[in-house]
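**Student:** Return atomic coordinates for the entry below.
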Amino acid sequence: MTSKNQGSLINELVPPEKMIDWVGGGGTSWFKQVGNEFFQYFVELCDLKPNEKVLDVGCGCGRIAVPLTEYLEDGGSYEGFDITTDEVNWCRENISTKYPNFRFHRANIYSKHYNPNGKVTASEYKFPYEDMSFDFVFLTSVFTHILPQELENYLSEIVRVLKRGGKCLISFFLLNPESLKYSNENLGILDFKYDFEYYRLLNPDVPEFAVAYKESFIQSLYEKHQLKIMEPIRYGSWCGRKEFLSCQDIIIAVK
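**Tutor:** All right, here's what the predicted structure looks like:
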């Protein structure tokens, strides 16, 4: 496939607006912008190589899979899973058919907001992949929607499926003195006012709508599961910071 033809295919890989709205909104331009943004982080900050094996936890409708289709080759591959049926089916029908090294799995995990008929909880879910299968694992806006027991299970699964020396990139809402100061001054876009010791919620009636964690708590979990954080943590704009990398906070770590 020529690069010109491939670029044409990339432009076609945009899901319907209703799917984009369901997994964050922002329309077509935002869908492309965020995908390209994180692709750059993968290459520039995580040193992702074209021949590596990649896992996308919470793939949605392929927002970050799409730019990777131009990059992963020569043995490189992508696996993604999500709890939403329509989005996974769209990715299978529109991405996997053109890029066979891109595969998508539907995980029937319970979520009050996203999948109320799910059969298994996130705290007990086992990723459907062998030990040490991936060079790189990423989660964008996943740990911002799950509670501590679920988060720790996912973190342990990430460690299990990562190869030794493999890296992971995960986004968070991290609570530390700076973010709390800005939040208390109502400078941020989210007000996590419901305090549960080491995490806070936006809406206790729908906990998974948005969750923020104490940075020290997250650091302790990384240490417990023997993931080494690659400093610095890249802080986001969500709380009202003037200097930031992205919207959410980003932690890159190595096994």
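**Student:** from here on, contacts and neighbour counts on C-alpha atoms
**Tutor:** Noted.
**Student:** can you map out the strands along this protein?
**Tutor:** 53-57, 77-82, 102-106, 134-139, 162-172, 174-175, 194-195, 199-201, 211-214, 228-229, 249-254 (DSSP state E).
**Student:** in the top helix by length along the chain, what's buried?
**Tutor:** Longest helix in the chain by number of residues, with DSSP state H as the criterion: helix 27-44. Residues of helix 27-44 classed as buried: 27, 31-32, 34-36, 38-39, 41-42 (neighbour count, 16 or more other CA atoms under 10 Å).
**Student:** Residue 150 is nearest to which of the strands of the chain?
**Tutor:** strand 211-214 (12.0 Å; CA to CA).
**Student:** Kindly spell out which helices and strands sit in contact with the closest one.
**Tutor:** Counting contacts by 3 or more CA pairs under 8 Å, 6 or more residues apart in numbering; DSSP states H and E, strand 211-214 is packed against strand 174-175, strand 199-201.
**Student:** So which of those has the densest surroundings on average?
**Tutor:** Highest mean neighbour count of these: strand 174-175, a mean of 26 (counted as mean count of other CA atoms under 10 Å).
**Student:** Show me what it is in contact with.
**Tutor:** Contacts to strand 174-175, defined as CA atoms under 8 Å, 6 or more residues apart in numbering, come from residues 199, 212-215, 249.
**Student:** Can you go through those and name the buried ones?
**Tutor:** 199, 212-215, 249.
**Student:** mind putting the residues you listed in TSV, distance to residue 162 included?
**Tutor:** Below are the buried ones among the contacts of strand 174-175 laid out as TSV (distance: CA to CA, whole Å):
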residue	distance to residue 162
199	26
212	25
213	24
214	25
215	23
249	22
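**Student:** Residue 253 against residue 164, yeah?
**Tutor:** No. With contacts counted by CA atoms under 8 Å, residue 253 stays clear of residue 164, the gap being 11.8 Å.
**Student:** Look at the two and report which has more neighbours.
**Tutor:** residue 253 (20 against 14; other CA atoms under 10 Å).
**Student:** Can you give me the distance of that one to residue 40?
**Tutor:** As for residue 253, its distance to residue 40 is 17 Å (criterion: CA to CA, to the nearest Å).
**Student:** now swap in residue 183 and tell me
**Tutor:** Residue 183 is 29 Å from residue 40, by CA to CA.
**Student:** just the helices in this protein please.
**Tutor:** 3-12, 17-22, 27-44, 65-68, 85-91, 148-161, 177-184, 215-224.
**Student:** Show me what the fourth one packs onto, helices and strands only.
**Tutor:** Read it as helix 65-68. Using 3+ CA pairs under 8 Å, 6+ apart: helix 65-68 touches helix 27-44.
**Student:** now the other sequence, so there's something to compare against:
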Amino acid sequence: MSVFEVPGRGSALREASGRLRGVDLPRGTVEALTRWFDGADPVPPPGLDPERGAFAAAGYLDEAPPPRTATVTVAGRGALADAVAAALAGPGLRVRRGDLDSLAAADTDTDTNAVCAVADGPAPAAWTALDSLPERGTAWFRLAVEGRHGILEPPAVHPGDAGHADVRARRLAAAGSGHPHLLAYWDAAPVAPTGPGDHALLAALLAADVRAWGAGHDTPATGDLVPAALPARRRLRVVDLDTAAIADHALLPVPDSAP
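**Tutor:** Sure, this is the predicted structure:
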């Protein structure tokens, strides 16, 4: 949220959703509030408790506690995994590197709150070995690349969320009679023709999902400038690396069936 002056028309407010509203405040008050909202002043400006109270009552002030600090292990090698680790670095997250074998072999890892598996090519079937991570209290994020398409699988945060096995089953079913071709392509695992710009885009999208999880934002924000979106845990995100187009496909776990 930001408060600013409109020349000749007084003050206005931009909501976090993107909506603009006029507000009836003197210029000095607007400047003092703006410095506070922007973080330039660490404490609320003196003498403006009524104004602050009005903003709080209208739901414009976020009084939520800061997000917890979480440890995230990036499992993968190469430039894309490096970009993901770099994008995750910052307040609220401790980043370390790991590998699938050691993570799958460990029964528990109390030091890791989330695992991000990254492949600069089709996702390996070995990822299914880590689908039990949410049952151990560890969130499970996955990013792969197929040709010129980035694939962000739905994060598995709670037991019963869609894991890699669910994604494979759903995609093979959707492929219909072409499922042998898709399975063979996954097994061939060709390296994706990606570059630094592709890595930065995909890493930023994955990091956004991880940070939203860390902050407890399970439901995506909506507003005047963005359409309603599927929760990350319920969508498979496909990114066209040539056009930057993003398509979100609803994806639910495959239910258990009787033998």
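**Student:** Would you mind reporting the TM-score between them?
**Tutor:** Overall, the chain-to-chain superposition scores 0.32 on the TM-score scale (TM-score structural alignment, normalised by the length of the first structure); 128 aligned residues with a CA RMSD of 5.4 Å.
**Student:** and of the helices of the first structure, who's closest to residue 169 of the first structure?
**Tutor:** helix 27-44 (8.0 Å).
**Student:** Where do the helices of the second structure begin and end?
**Tutor:** Going by DSSP H, the second structure shows helices at 27-37, 49-57, 79-88, 100-105, 164-175, 179-188, 196-214.
**Student:** Could you tell me the angle between the longest one and helix 79-88?
**Tutor:** So the one you mean is helix 196-214 of the second structure. For helix 196-214 of the second structure against helix 79-88, the angle by axes from the mean of the first three to the mean of the last three CA atoms, to 10 degrees is 50 degrees.
**Student:** Quick check: buried residues in helix 196-214 of the second structure?
**Tutor:** Buried, per 16+ other CA under 10 Å, within helix 196-214 of the second structure: 198-207, 209-214.
**Student:** again, but for the fifth one
**Tutor:** Within helix 164-175 of the second structure, the residues scored as buried using 16+ other CA under 10 Å are 164-168, 172.
**Student:** ok, these vs residue 240 of the second structure, which is closest?
**Tutor:** Nearest to residue 240 of the second structure among the buried residues of helix 164-175 of the second structure: residue 167, at 18.7 Å, using CA to CA.
**Student:** Residue 203 of the second structure versus that closest one, what's the distance?
**Tutor:** To residue 203 of the second structure, residue 167 of the second structure is 20 Å away according to CA to CA.
**Student:** With residue 88 of the second structure instead?
**Tutor:** From residue 88 of the second structure to residue 203 of the second structure the distance is 8 Å (CA to CA).
**Student:** Residue 151 of the second structure too?
**Tutor:** Counting by CA to CA, the gap from residue 151 of the second structure to residue 203 of the second structure is 11 Å.
**Student:** Give the closest residue to residue 81 of the second structure in space, chain neighbours not counted.
**Tutor:** residue 118 (5.6 Å; CA to CA, 6 or more residues apart in numbering).
**Student:** residues near that neighbour, how many?
**Tutor:** 28.
**Student:** Surely it touches residue 144?
**Tutor:** Yes. Using CA under 8 Å, residue 118 of the second structure is in contact with residue 144, at 5.9 Å.
**Student:** can you redo the helices and strands packed on strand 211-214 of the first structure as TSV with distance to residue 155 of the first structure?
**Tutor:** Below are those laid out as TSV (distance: least, CA to CA, whole Å):
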stretch	distance to residue 155 of the first structure
strand 174-175	16
strand 199-201	16
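**Student:** For residue 158 of the first structure, which of these is the nearest?
**Tutor:** strand 174-175 (19.6 Å).
**Student:** Can you give me the neighbour number for residue 167 of the first structure?
**Tutor:** 27.
**Student:** okay, now the closest residue to it other than its chain neighbours: neighbour count?
**Tutor:** In this structure, residue 167 of the first structure finds its nearest non-sequential neighbour in residue 254, 4.3 Å apart by CA to CA, 6+ apart. For residue 254 of the first structure, the neighbour count with other CA under 10 Å is 21.
**Student:** Please tell me how far residue 254 of the first structure sits from residue 77 of the first structure.
**Tutor:** Where residue 77 of the first structure is concerned, residue 254 of the first structure sits at a distance of 19 Å (CA to CA).
**Student:** Residue 8 of the first structure now?
**Tutor:** In this view, residue 8 of the first structure and residue 77 of the first structure are 21 Å apart by CA to CA.
**Student:** Compare these two and say which is more crowded by neighbours.
**Tutor:** Per other CA under 10 Å, whichever of residue 8 of the first structure and residue 77 has more neighbours is residue 77, with 22 against 11.
**Student:** With residue 221 of the first structure as the reference, measure out to residue 169 of the first structure.
**Tutor:** Taking CA to CA, one finds residue 169 of the first structure at 15 Å from residue 221 of the first structure.
**Student:** before we move on, what about residue 81 of the first structure?
**Tutor:** Taken as CA to CA, the span from residue 81 of the first structure to residue 221 of the first structure is 23 Å.
**Student:** So for the two, which sits in the more crowded spot?
**Tutor:** residue 81 (23 against 15).
**Student:** Could you check how many residues crowd around the spatially closest residue to residue 103 of the first structure that is not a sequence neighbour?
**Tutor:** Distances taken as CA to CA, 6+ apart put residue 79 closest to residue 103 of the first structure, at 5.0 Å, once the chain neighbours are dropped. By other CA under 10 Å, the residues close to residue 79 of the first structure number 19.
**Student:** show me the contacts for residue 79 of the first structure.
**Tutor:** Counted by CA under 8 Å, 6+ apart, residue 79 of the first structure has contacts 54-56, 102-105.
**Student:** In the buried residues of helix 27-44 of the first structure, find the pair that's most separated.
**Tutor:** Taking CA to CA as the measure, the buried residues of helix 27-44 of the first structure span a maximum distance of 23.0 Å, between 27 and 42.
**Student:** Distance of residue 184 of the first structure relative to residue 7 of the first structure?
**Tutor:** Separation of residue 184 of the first structure from residue 7 of the first structure (CA to CA): 45 Å.
**Student:** Next: residue 27 of the first structure.
**Tutor:** 20 Å.
**Student:** Let me know the closest of the buried residues of helix 164-175 of the second structure to residue 249 of the second structure.
**Tutor:** Using CA to CA as the measure, the one of the buried residues of helix 164-175 of the second structure that approaches residue 249 of the second structure most closely is residue 167, at 11.2 Å.
**Student:** Would you agree that closest one is in contact with residue 152?
**Tutor:** No. Residue 167 of the second structure is beyond contact range of residue 152, at 10.5 Å (criterion: CA under 8 Å).
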